[in-house]
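A.B. asks: Dropping a prediction and its sequence here:
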Amino acid sequence: MTTDTHRRGTFGAALALALLSAAPAMAQGSFQDCLRGLEQQARSRGVLPQVFAEATAGLSPDNSILALLDRQPEFSRQPWDYINGLVAANRIAEGRRMLQVHRAAFDRAQQETGVDKHIIAAIWGIETSFGKAKGNTSVVRATATLACYGRRQDFFRGEFVAALQIINQGHVAPAAFRGSWAGAFGHTQFMPSTFLRAARSANGSQRIDLVGSVPDALMSTGNLLRAEGWQAGQGWGYEVTVPAGLDLSLAGRDRPQTVAQWEARGVRRVGGQAFPRRGDQAFLHLPGGAAGPAFLMLPNFRVIMKYNNSENYAMAVGHLADRLRGGGGFVRPWPTAERPLTQQERIELQQRLAQVGLYSGTVDGKLGAGTREALQRFQQRAGMPADGFPTAALLQRLRRGG
């Protein structure tokens, strides 16, 4: 499970890494002090003194990790580049093969959790390429580093202690406890705290093995989504067509309506298909702006976002699941001629929106829902279609003052 970390610019990440590298003795000393401060918290969670001592003996910070802390392609690439990169032909083919190879495990996970097995398979494929890329960074070292340095120390202190709890409970041998640079591990990349909350054995065993057992990983992933509110029998969303003249300011996660209400506004499912559950709540999503494909997103879409707090990630999971099921690509093409804004342009966009009183979030170049809503307000004020999609032309309009 990738963390929803915010990003800083490449220069900021490089500077943080340089500062750590320039003063290894100071960093090492403060690191040991930090670990000593975490020992009591670990003991209060049942971690035995011997387990803590063995896990931290000779432990040093991983100076390369902070350089990665703010890099998250879900928020910096154009949606179509990100989604198409994850929903590639080879991943679709491999996913269909894995659904057959592990049919019994997928069927059991779906039956017991109510979560569509194709969604579980899509998460597995996107997170680790079906187990081929689980990561080779020590989870204990990674979480310890981030517990003692960086912007999210409080969060990662909890993850470090949770990692020790997992070792203490015998789920993972320390030598095999390896994963991503941020501490996510196993076939479907659970953070340690998520493991403690939602991991489940597929066969009722006391030991849960997300690293070596595909059935455990699939069952745990389904259980996590169920715990987050997955609604059995409901999909993740529909590609739709919107009528000319529809008020695009209705788009956004905080403006849901029933599918029947969207139908009354002229929104139709692509291909002339009927909506199977017209009473479901859904929000209109325009990831490529008015010129790209449009979607009605169901509550399960928000559940997928609990795995990774990114609309583009959730779209990739949902779309890959549909392709694994035998579906095709999106009907309406993406506006691929629209170039992505640079990091500096994204920051400038937020700064200018803040200057005119439309944006109050963090100016970090991360163009999420808050920035999109601010852009919609600016577009409404300027008499433009309020799709909230950031473009170079829109930035130029902001530079001119509207």
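C.D. replies: Noted; the coordinates are in hand.
A.B. asks: alpha carbons only for contacts and neighbour counts from here, please
C.D. replies: Fine.
A.B. asks: Strands of the stretch 51-200 of the chain, residue ranges please.
C.D. replies: If DSSP state E, counting those that start in this stretch is used as the criterion, the strands of the stretch 51-200 of the chain fall at 137-138, 178-179.
A.B. asks: Dump these to JSON lines, plus distance to residue 85 and mean neighbour count.
C.D. replies: Output for these, formatted as JSON lines (distance: least, CA to CA, whole Å; neighbours: other CA atoms under 10 Å):
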{"stretch": "strand 137-138", "distance to residue 85": "24", "mean neighbour count": "20"}
{"stretch": "strand 178-179", "distance to residue 85": "22", "mean neighbour count": "24"}
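A.B. asks: Dump these to JSON lines, plus distance to residue 240.
C.D. replies: Rendered in JSON lines, the data for the strands of the stretch 51-200 of the chain read as follows (distance: least, CA to CA, whole Å):
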{"stretch": "strand 137-138", "distance to residue 240": "42"}
{"stretch": "strand 178-179", "distance to residue 240": "38"}
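A.B. asks: here comes the other one, which I'd like you to weigh against the first:
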Amino acid sequence: MASGASAVEASTPEATAAFDAWVKSFRPKAMDAGIGSSTFDAAFKQVTPDPEVVALDQRQPEFTTYIWDYLDKQITAERVQQGQSLLRSNDALFQRLERDYGVDRHVLTAIWGIESQYGSEIGKRYVIRSLATLANDGRRKTYAENQLLAALQMLQNDRVPREQLVGSWAGAMGQTQFIPTTYLAYAADGDGDQKRDIWNSSADALASAANYLKEANWQRGGRWGLEIRVPAPFDYALADLSIKKSVAEWQWLGVIGASEPIPPQIASLQASILLPAGYRGPKFLVLDGYRAIRRYNPSTAYALAVALLADRYAGKGRIVQPWPTDDPALNNAADIQRLQQKLTDRGYNPGTIDGIIGDRTQQAIRAYQKDHQLPQDGYASKSLLARLEQ
């Protein structure tokens, strides 16, 4: 396997010498960015390349997880119960965070739970070593160097102790898994001790997440959205995050709540319809709160997991509409490339044939669906690929 070979190679004296040469070449960049020589030298003292980081970076999964399986993994009864218990025991903290930042406590708790299992799984790798390994390896050079400079600023300006600067193999840190640039921009002091300790202080970690979501345009007192039903027939071309209408306009088009009435107080807010698994699957009316969660992590599955876990803390039920498990989305690059090629062959333009379902590919799917009198949901399903290959 490639990852195994890379791990062996990274352990050789030649690889270590190459890493040391890279550190030496990076030093002037750090100095130009305002990092003092003493900070740099202390940060890199006895640092060697981490072969496991290289292996993890190269170990790309062949298949992505179906969204319903991902949600089942993230939203467990145990996680819901633990989150509800923490909400009760930290009520004063959450009252203060909601007052200061206006972000819903259930959403903050969901991020806390998914990112680090409520602070119990924060990663143990020295971030400087991980990021330097990634930068030297070259696959994520720009990302890693930018994050490395930010991590050095944390050591120098925030006086974060070296032994505290630990995280995941990609440099995500603390109970809310902030990368260094995010830490510098959004980390907050939630317990009043004049530190931004997202590793050991739950108050700091949650305040930091609240600050991030506030800056990502979470509306005070707002919500992320809700599951809905749509009338038949319905123009699924409207179900696109780029299309916004007021909630009242969606209601005029026949949209209703799936398990609860649409609250009248959100009637004037702008919303979009989200179809994470096509027109046969669950449908959601999403507000700016959902978009704020997407800023935290752009994955649709992640954002929905946070949103639905938050609802479960608040005592709401499960999704009403079943997932279309008999017609899942394409979940590997090879099949998606075949889909993109078939669309191209038929005169539709999915953009670069890269194995990634982006906006261009979804637009091409919708155009094909329109021409063939199919619901225009843009869903890259296995049945769609089979139809194109006939």
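C.D. replies: That came through fine. Being a predicted model, the structure only gives us computed values, none of them experimental.
A.B. asks: do you know which of the strands of the stretch 51-200 of the first structure lies nearest residue 126 of the first structure?
C.D. replies: Taking CA to CA, strand 178-179 is the member of the strands of the stretch 51-200 of the first structure nearest to residue 126 of the first structure, at 14.7 Å.
A.B. asks: on that earlier part again, out of the strands of the stretch 51-200 of the first structure, the one nearest residue 53 of the first structure is which?
C.D. replies: Closest among the strands of the stretch 51-200 of the first structure, using CA to CA: strand 137-138, at 16.0 Å.
A.B. asks: against the second structure, where does the closest one fall?
C.D. replies: Per the alignment by TM-score structural alignment, strand 137-138 of the first structure matches residues 125-126 in the second structure.
A.B. asks: sorry, back to before: right, and the strands of the stretch 51-200 of the first structure - which one's nearest residue 290 of the first structure?
C.D. replies: Counting by CA to CA, and looking across all of the strands of the stretch 51-200 of the first structure, nearest comes strand 178-179 at 39.3 Å.
A.B. asks: quick one: the helices in the stretch 101-250 of the first structure?
C.D. replies: With DSSP state H, counting those that start in this stretch, the ranges of helices along the stretch 101-250 of the first structure come out as 103-113, 117-128, 139-148, 153-168, 192-198, 214-227.
A.B. asks: can you check the stretch 251-400 of the first structure too?
C.D. replies: With DSSP H, counting those that start in this stretch as the criterion, the stretch 251-400 of the first structure has helices spanning 259-264, 299-307, 311-325, 343-355, 369-381, 392-399.
A.B. asks: Most tightly packed of these?
C.D. replies: Sort these by mean neighbour count, taking mean count of other CA atoms under 10 Å, and helix 311-325 sits at the top with a mean of 24.
A.B. asks: Rebuild the helices of the stretch 101-250 of the first structure as a markdown table, extending it with distance to residue 48 of the first structure.
C.D. replies: Written out in a markdown table, the entries for the helices of the stretch 101-250 of the first structure read as follows (distance: least, CA to CA, whole Å):
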| stretch | distance to residue 48 of the first structure |
| --- | --- |
| helix 103-113 | 33 |
| helix 117-128 | 32 |
| helix 139-148 | 15 |
| helix 153-168 | 7 |
| helix 192-198 | 17 |
| helix 214-227 | 26 |
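A.B. asks: Just put the helices of the stretch 251-400 of the first structure in TSV and tack on distance to residue 56 of the first structure.
C.D. replies: Formatted as TSV, the entries for the helices of the stretch 251-400 of the first structure read as follows, by distance: least, CA to CA, whole Å:
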stretch	distance to residue 56 of the first structure
helix 259-264	54
helix 299-307	29
helix 311-325	34
helix 343-355	38
helix 369-381	40
helix 392-399	49
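A.B. asks: Between the ones you listed, which one is closest to residue 34 of the first structure.
C.D. replies: Going through the helices of the stretch 251-400 of the first structure one by one, with CA to CA as the measure, helix 299-307 comes closest at 29.0 Å.
A.B. asks: Looking at the first structure, name the residue matched to residue 362 of the second structure.
C.D. replies: Under the alignment (TM-score structural alignment), residue 362 of the second structure pairs with residue 372 of the first structure.
A.B. asks: Spatially, which residue comes closest to its match, not counting chain neighbours?
C.D. replies: Across the structure, with CA to CA, 6 or more residues apart in numbering as the measure, the residue nearest residue 372 of the first structure apart from its sequence neighbours is residue 388 (4.6 Å).
A.B. asks: give the contact list for the one you found.
C.D. replies: For residue 388 of the first structure, the set of contacting residues under the criterion of CA atoms under 8 Å, 6 or more residues apart in numbering consists of 289, 372-376, 379.
A.B. asks: Let's see that with 6 Å instead.
C.D. replies: 372, 375-376 (CA atoms under 6 Å, 6 or more residues apart in numbering).
A.B. asks: Could you report the distance from it to residue 84 of the first structure?
C.D. replies: Summarising the geometry, the distance separating residue 388 of the first structure from residue 84 of the first structure, computed by CA to CA, to the nearest Å, is 21 Å.
A.B. asks: what does residue 239 of the first structure give?
C.D. replies: When residue 239 of the first structure is compared with residue 84 of the first structure (using CA to CA), they lie 16 Å apart.
A.B. asks: Now which residue in the first structure aligns to residue 252 of the second structure?
C.D. replies: Using TM-score structural alignment, residue 252 of the second structure lines up with residue 264 in the first structure.
A.B. asks: ugh, wrong one, residue 25 of the second structure
C.D. replies: With TM-score structural alignment as the criterion, residue 25 of the second structure matches residue 37.
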